[in-house]
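Chemist: Sequence and predicted model, in that order:
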Amino acid sequence: MKESVRPEHADDTRTALSGASLRRAFLDHVFHTQGKLPGHASQNDLYQAAAHTVRDRLVQRWISTAEAYLGQPSRTVAYLSAEFLMGPHLGNNLINLGIFDEVREAMAAAGLDLDRILEQEVEPGLGNGGLGRLAACFMDSLATLEIPALGYGIRYEYGIFQQTIIDGMQVESTDTWLRNGNPWEIQRSEWAVQVRLGGHTEHYTDDRGHYRVRWVPAKTVVGVPFDSPILGYRVNTVNTLRLWRADATEAFDFHTFNRGDYLGAVSKKVTSENLTKVLYPNDETSQGKELRLEQQYFFVACSLQDMLRLLAVDGIPVTRFHEKFAVQLNDTHPAVGIAELMRLLVDDHDLPWNEAWHITQNAFAYTNHTLLPEALEQWPLPLFARVLPRHLEIILEINARLLDEVRIRFYGDESRLARLSLISEYGEKQVRMANLACVGSHAINGVAELHSRLMREDVLKDFYEMWPEKFTSITNGVTPRRWLALSNPRLTRLVSEAIGDGWISDLAQLRALEPYAEDAGFREQWQAARHQNKVALAELVRETTGVVVDPSSMFDVMVKRIHEYKRQHLAVLHVIALYHRIKSDPGTEIQPRTFLFGGKAAPGYAYAKLMIRFITSVADVVNRDPQVRDRLKVVFLPNFNVTYGQRIYPAADLAEQISLAGKEASGTGNMKFAMNGALNIGTMDGANIELREAVGNDNFFPFGLTAPEVYGLRASGYDPAAYYHSNPQLRAVIDLVQQGFFSRGDPGLFRPLFDPQQRHDPYLLMADFASYIECQEKVSQAFAEPARWQRMSVLSCARSGRFSSDRAIREYCERIWHIEPVPVRLLHRASGAPWQVESPAHAPRAA
């Protein structure tokens, strides 16, 4: 056993956390890592030096964590996600280490501004929205709760596109997030794996008389892991985010080059690297579909091989895979991993089918993130056979055994057989990935109470009736470290002065703020902090868009992925209604508002891109009209991402969560807004229901049809034209749009967004319009009473504790993964001595 060392005798000055040590280390990295004298260093040099200074301190904890996990009987979470939208690392790591103020002081002592240095970090755009942001929050919470975990994904060379607005339209450009390097990652070439694609299978009998299958691939690529440390808050635990890059088995063909075929010499390299070039390549073409499928298989194949390697390191047989790893599927993108693990166990490790299936089912769990049938992934059978011939054989065998079980359980129910089948027989045959995920997992969860209920009653009803014991509900959450402690320092300081800072790792402690809602002095400080946030956002808006907005106006915010079901266009109809009211009666009383929109539309999603053009066109008219300029402003903030989110959430007064009831799985923006003191207006959809219950009916603005009412209205024959004709205000608003008022006289430009006369209204804007407008009037009345609004704002924050991702992860650990925390003791060294582990009695929980 290693000799323990007391920390007071084990100070490794290289990784000490004192201000003096941090300043020395920073200047050392400017000189030795960046190769610059401090006076000649660029802002990027300073950022890189700061990042390496912090990373040194993470690495000590990272290695300590790996040492603690080695040989541990505890399971490890393997979180498989096609997206990890981590956001900038430096500020978050400073918060979690507990040295944000020390580093600010150290930078100031060197004549530097920490805020300017933080602004230099290029955000890794490795996600599209909520899915990737949730994965990032979960990684933060897993480390904070000291849960052994590995996040597995793809190291996209180019992330989600950069969005600019030109002539009111979204224009995409390449996201070169790696242009200055990534100081947080370490390449682990020694753990590279090979991944096969295409080809054919050969069936044979081995020398023991066993039936076997050999996969003969058409090509092979190499998966190279890049590891980033994920630090928990004020603990020694640093888990790993392992992202895979695709390389060629042979990057350069020397003989082909010498023959003069210069392109041919690197063709394998180019083809292989295309796998991890871009996040979500456009799948409108057959080539795009094939690349997406290859991407998804590539990262799960790499990850499962890596897990088997880790088993071997620990000396654990493959038959205990499910005892060591809890593999969580973040939506259906990694679902092909079920077939891949079966292939590895049956083909490579020669396990009997039933034993391999037992291991697979007990290892995997599936989180469903959608109620939209079109979002449940399906792959054309010929495509799947071409890319993954062996996996299709395995899926067909799984399906045959499943349908045999269904025939016995539900005798004579042929329609149920068709619905449960892993192969869709409607039109072109498709492989149903959600069905595969349900069959191959021991647990299936929704991400909000309503979503989970509708999942059981509708989207996955047949699977629920087959295996009700598999289903559970775990409402999403967000990390308070990034979304309050880091992004809102003014409010953080005020809250911590009032109730202490324990809430940062136990968000339920925010409840202690409730009495302060009745304290006029505290409310005044609260309002002052939030107003400063609004001033800062107003300056960002001016710098980014040129639009000048009034921080004293209500900041009415809708920032999220642009999608028809999220109904950004309903919010714009409200803008037009207010505009029409002012134009019709210039003396009318209207609470001044700044409407702030943000979000990206998928490059191939024409409807969503038209929605952006609609927002910007209305903004152009409203912002140019001197009659309304002081009362209404409309802004579309381009390139919304985590970095912008950290500025927007703390400054919002009102947050729009207005999806059609029954369509949003959860939503996490509502939680971030509430945590920062914004009030939410929303339908009874997703987590809005639980948020309203938590903050109280008086501190949430509900409107619109409920999910049962939506189903009932559709069943009775929904006619949007009836709402259009019966509501004069709605008719006036729609007519303005269709007459071309906001499109320079072009009456047809925005017709695809809403055309009630043609009964086109799939997300029931017309039905919810009146309720929405009425609710917005209540919002204006509340905002006109500052003391009332401030009280509501304090309570919104105070009662948001249940929406921490820490709570969600605890529920996953208890209900699905069955994992206990593994505390990490910090490795130290003294005076150049070998690394040693300190005794448990002196293991610090605070950095």
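Modeler: That came through fine.
Chemist: Could you use CA atoms for every contact and neighbour count after this?
Modeler: Will do.
Chemist: show me what contacts residue 649?
Modeler: By CA atoms under 8 Å, 6 or more residues apart in numbering, residue 649 lies in contact with 483, 672, 673, 676, 678.
Chemist: Make JSON lines from these and add distance to residue 316 to it.
Modeler: Converted to JSON lines, those look like this (distance: CA to CA, whole Å):
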{"residue": "483", "distance to residue 316": "39"}
{"residue": "672", "distance to residue 316": "42"}
{"residue": "673", "distance to residue 316": "45"}
{"residue": "676", "distance to residue 316": "46"}
{"residue": "678", "distance to residue 316": "50"}
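Chemist: What is the nearest of those to residue 113?
Modeler: residue 483 (22.1 Å; CA to CA).
Chemist: show me the contacts for the closest residue to the closest one other than its chain neighbours.
Modeler: Distances taken as CA to CA, 6 or more residues apart in numbering place residue 672 nearest to residue 483, at 6.3 Å, with adjacent residues excluded. Contact analysis of residue 672 by CA under 8 Å, 6+ apart lists 478, 483, 484, 649.
Chemist: would you list those in JSON lines and tack on secondary structure?
Modeler: Converted to JSON lines, the contacts of residue 672 look like this (DSSP: H, G, I helix; E, B strand; the rest coil):
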{"residue": "478", "secondary structure": "strand"}
{"residue": "483", "secondary structure": "helix"}
{"residue": "484", "secondary structure": "helix"}
{"residue": "649", "secondary structure": "helix"}
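Chemist: got another, please set it beside the one above:
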Amino acid sequence: MNKSERFEAIETFKNAYIQKIEEVSGECFSEASLFNQYEALAEIIMEKNGSLWAKTSKQYDEIPHKRVYLFSIEFLIGRLLKAFINSLEIEDIVKTAISELGLDYETILNKEADPGLGNGGLGRLMACFLESSATLGLPFHGNGIHYQHGLFEQKIINGEQVEVADNWLRHGYPFEIRKPNESVIVKFYGDIHYDKIDGVLTFFYENYEPILAVPYDIPIKGYHNKTVNSLRLWSAEPVEDFDLPSFNQGQFMDAVRHKSEAEAITQILYPNDNKFDGKLLRLKQEYFFVSAGLQRIITRYKRYNNKCLDEFSNKICIHINDTHPALCGPEMMRILMDDEGLSWMDAWRITVNSLTFTNHTVLPEALEKWPVDMLKLLLPRIYMIIEEINRQFLDKLRIKYGLNESEIAALAIIQDEQINMANLAVVCSHSVNGVAALHSKILREETFRGYYQIFPERFNSVTNGVTPRRFLINSNTGLRDLIDASIGTEWQSDLFALEELMKYAEDASFMEKYDQIKLTNKIHLADYIKKHNPVTVNPNSIFDIQVKRIHEYKRQLLNALHILDLYNHLKENPQMEIVPHTFIFAGKAAPGYYFAKEIIRLINAIADLVNNDASIKDQIKVVFLANFNVTLGEIIYPAANISEQISTAGKEASGTGNMKFMMNGAITLGTMDGANIEIHEAVGDENIVTFGLSSDEVASFEKSGGYRSFEVFENNARIQKIMQQLIDGTFGNFSHFQSIYDSLLLYNDSYFVLKDFDSYANAQRHINDLYQCPDQWFRMSLSNVAYSGLFSSDRAILDYQKNIWKTL
């Protein structure tokens, strides 16, 4: 674009923007609020997306492709306005126009709420997959839940996590379109009876509770192309809003009861399922979006395929993201048999050939199970189908594979009056994959060993990936511009091209620019910390960061105990010098997860102790940032020096935070777990810092015993001291951490925190030494950026496309 064209584009945008502000506000431009400025900009961008969206849909209909529908309980998409502007290639025009109008571009962008549609890596992965699919021009769409309040907004009060409603829809959401004409009915409870009609066994569903599922569609724009795919989110509403007869009879609460009960289904993500009502609500959620999504997909398919379902599995793939959508199998069977009149054999063939399943965990507590009585009550027809799937599968194991009864029992979908959803998903799908090499190995050899022996052809592995557009190109603009100036822009569409950066590994001028960009990003994060936490941190210190869901296996506890140990060393050795360190944590604990909340409380107690002790001369600082979300992540990842990936080996499926940190030049400090293994292979032993037990060693201890945490305690004076500090009043008379103390000693340290402590502390000392060698540290950091191509979600999507979904 030449100067004249650019000037004209800026003036055109300014005029359109002024007009739009006045339309949305009913005020003259100078009187409009900041939120009106945001609304107007969002509407303009949504209009530009809208025409491309319609054209993409028309193109898919005219040139049939195999479509993939990703079913997931989470889609953590983050803010979209800036991403849309960048993907439309108009950022320069928009920023300049807004500046010339006397407004602040970044302030306007910050009025957008983070959509409360996910919690962590599971949801963020799906968002990355959707963005990559659109960028690659592939017809892949999302199907999930339109949560009114998301998970929760996390506040830290007196060092403790407090959950408040995440009212992200308070002011509406400009990037969604409600489509009531595509609503469907989802049925709960009721009675089933059957009869033979013309020799065919026919099922009838009566006295059920109908819930209206209303779709909201969000555009997913491809980067620098014209593809716009869809994320469809389902909202639960009553079939009839208001019971007028009850109201007129004075039964005011009854008049709105059904509305409240219906809307509760899509109020929040992950209702607390410690009690029966919470479990029931979560099961309702899972069936609700599965049923609604499949009904519309099958209806739409019939419209464009002459109502013939024979080719359904050749043209449609339903991808189950973890076990939450595992009811896709029996629900497809129900629709195909009860609504479409197919035989069991034909329905089963289509179902299995259409479904693929990604398992995200090996933790037993995360492999969902539902009580038979609950599922039978809530979903009577679905339970009948699951029971028959199980019966036929077990017969097949006896007759075709000759398994004995104990082997058969271990593979049953229904066990001990519970329905194992992972087993159901494996049986109903033609592909099952893990999300990293180690994770996939554990699935084959342990978690699903029996299934792998029967169906080896079903098992695949695809290492996760993250979108570089969100986590580098748009959030680390300084590094993006330096890379563009150094090696060109090809890397933005092919991340493997970043390997060309290694030719600058000995370039002093490049190193100076690179280090300055990192410092600028650290100053940005330091400013955020100062605004939101009562602590000032040194941007020249090592920013050592662990941000992820708070869970015992992720071992924030190991990190915290090491900080306490380091503090003790500084107190005991006042002349000891270390590179100043800022330890940064962020992440949410599930509302019902007491122990995880205690870890948050401990981190904040340590922060209070350390940050207020002038005697250690600010050599270490500790920060817990509340309410971690995508937007905060976009500030954190570019600023990190150290990426803490310290899960107990064999417990983390893959991780995706490790990839976001890596492509921003952070050095991974981690166990050989999940995708850390692939990161190690990509960057080489000299560009990563590893420690701790291997997954085989962990498995051996768990299987055969031999680990006694008390023995570690007895033989390590440093550990004795920090353990004593948990209960001796170090953090104040009323700040004991007896439950943490007991878990590590009385209950034998299930996640090997004490076993790995010395190895972790040694790794931290190694980092301290490395950071004092600027040239070496720069080469390590640059290597991580340069070899991050493998961890692009573009590569992951192409792997799925080629090996699992087979869309071409």
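Modeler: Noted; the coordinates are in hand. All values derive from a computational prediction rather than experimental measurement.
Chemist: Considering the contacts of residue 672 of structure 1, which is situated nearest to residue 464 of structure 1?
Modeler: residue 478 (27.9 Å).
Chemist: re the thing from before, ok, the contacts of residue 649 of structure 1 vs residue 549 of structure 1, which is closest?
Modeler: residue 678 (18.3 Å).
Chemist: and the closest one, what is it in contact with?
Modeler: 649, 650, 651, 652, 653, 654, 655, 793, 796, 797.
Chemist: ok, 6 Å please
Modeler: 652, 653, 654, 793 (CA atoms under 6 Å, 6 or more residues apart in numbering).
Chemist: Report how many residues lie close to the third one.
Modeler: So that's residue 654 of structure 1. 25 (other CA atoms under 10 Å).
Chemist: again with residue 94 of structure 1
Modeler: 20.
Chemist: in the helix or strand containing residue 681 of structure 2, what's buried?
Modeler: Using DSSP states H and E, residue 681 of structure 2 sits within helix 676-683. Within helix 676-683 of structure 2, the residues that count as buried by 16 or more other CA atoms under 10 Å are 676, 677, 678, 679, 680, 682, 683.
Chemist: Where does it end up in structure 1?
Modeler: Helix 676-683 of structure 2 corresponds to residues 688-695 of structure 1 when matched by TM-score structural alignment.
Chemist: can you put the buried residues of helix 676-683 of structure 2 in TSV and add distance to residue 738 of structure 2?
Modeler: Shown next, in TSV, are those (distance: CA to CA, whole Å):
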residue	distance to residue 738 of structure 2
676	33
677	35
678	38
679	37
680	37
682	42
683	41
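Chemist: so where do the strands sit in the stretch 301-450 of structure 1?
Modeler: With DSSP state E, counting those that start in this stretch as the criterion, the stretch 301-450 of structure 1 has strands at 325-330, 364-367, 378-380, 423-424, 430-432, 443-446.
Chemist: Which elements pack onto the fifth one?
Modeler: When contacts are defined as 3 or more CA pairs under 6 Å, 6 or more residues apart in numbering; DSSP states H and E, strand 430-432 of structure 1 packs onto strand 378-380, strand 423-424.
Chemist: can you check the second one too?
Modeler: For strand 364-367 of structure 1, the elements it packs on are strand 325-330, strand 443-446, judged by 3+ CA pairs under 6 Å, 6+ apart.
Chemist: So what touches the shortest one?
Modeler: Residues from elsewhere that reach strand 443-446 of structure 1, judged by CA under 6 Å, 6+ apart: 365, 366, 367, 368, 452, 470, 471, 472, 473.
Chemist: Quick one: the helices in the stretch 301-450 of structure 1, in order.
Modeler: Secondary structure of the stretch 301-450 of structure 1 (DSSP state H, counting those that start in this stretch): helices at 321-324, 337-343, 353-363, 381-387, 389-409, 414-420, 433-440, 449-454.
Chemist: and of these, who's closest to residue 265 of structure 1?
Modeler: helix 381-387 (24.2 Å).
Chemist: From residue 452 of structure 2, how far out is residue 90 of structure 2?
Modeler: Per CA to CA, to the nearest Å, residue 90 of structure 2 is found 50 Å from residue 452 of structure 2.
Chemist: and those two? which has more neighbours close in?
Modeler: residue 452 (18 against 14).
Chemist: That one corresponds to which position in structure 1?
Modeler: By TM-score structural alignment, residue 452 of structure 2 lines up with residue 464.
Chemist: excluding its backbone neighbours, what's nearest its match?
Modeler: Nearest residue to residue 464 of structure 1, sequence neighbours excluded (CA to CA, 6+ apart): residue 456, at 5.7 Å.
Chemist: residue in structure 1 matching residue 210 of structure 2?
Modeler: So residue 210 of structure 2 corresponds to residue 220, using TM-score structural alignment.
Chemist: got it, and residue 118 of structure 2?
Modeler: Under the alignment (TM-score structural alignment), residue 118 of structure 2 pairs with residue 127 of structure 1.
Chemist: can you check residue 427 of structure 2 too?
Modeler: So residue 427 of structure 2 corresponds to residue 439, using TM-score structural alignment.
Chemist: element containing residue 544 of structure 1, please.
Modeler: helix 520-545.
Chemist: Determine the number of other residues adjacent to residue 749 of structure 1.
Modeler: Neighbour tally, residue 749 of structure 1, other CA under 10 Å: 18.
Chemist: That one matches what in structure 2?
Modeler: Using TM-score structural alignment as the criterion, the counterpart of residue 749 of structure 1 in structure 2 is residue 737.
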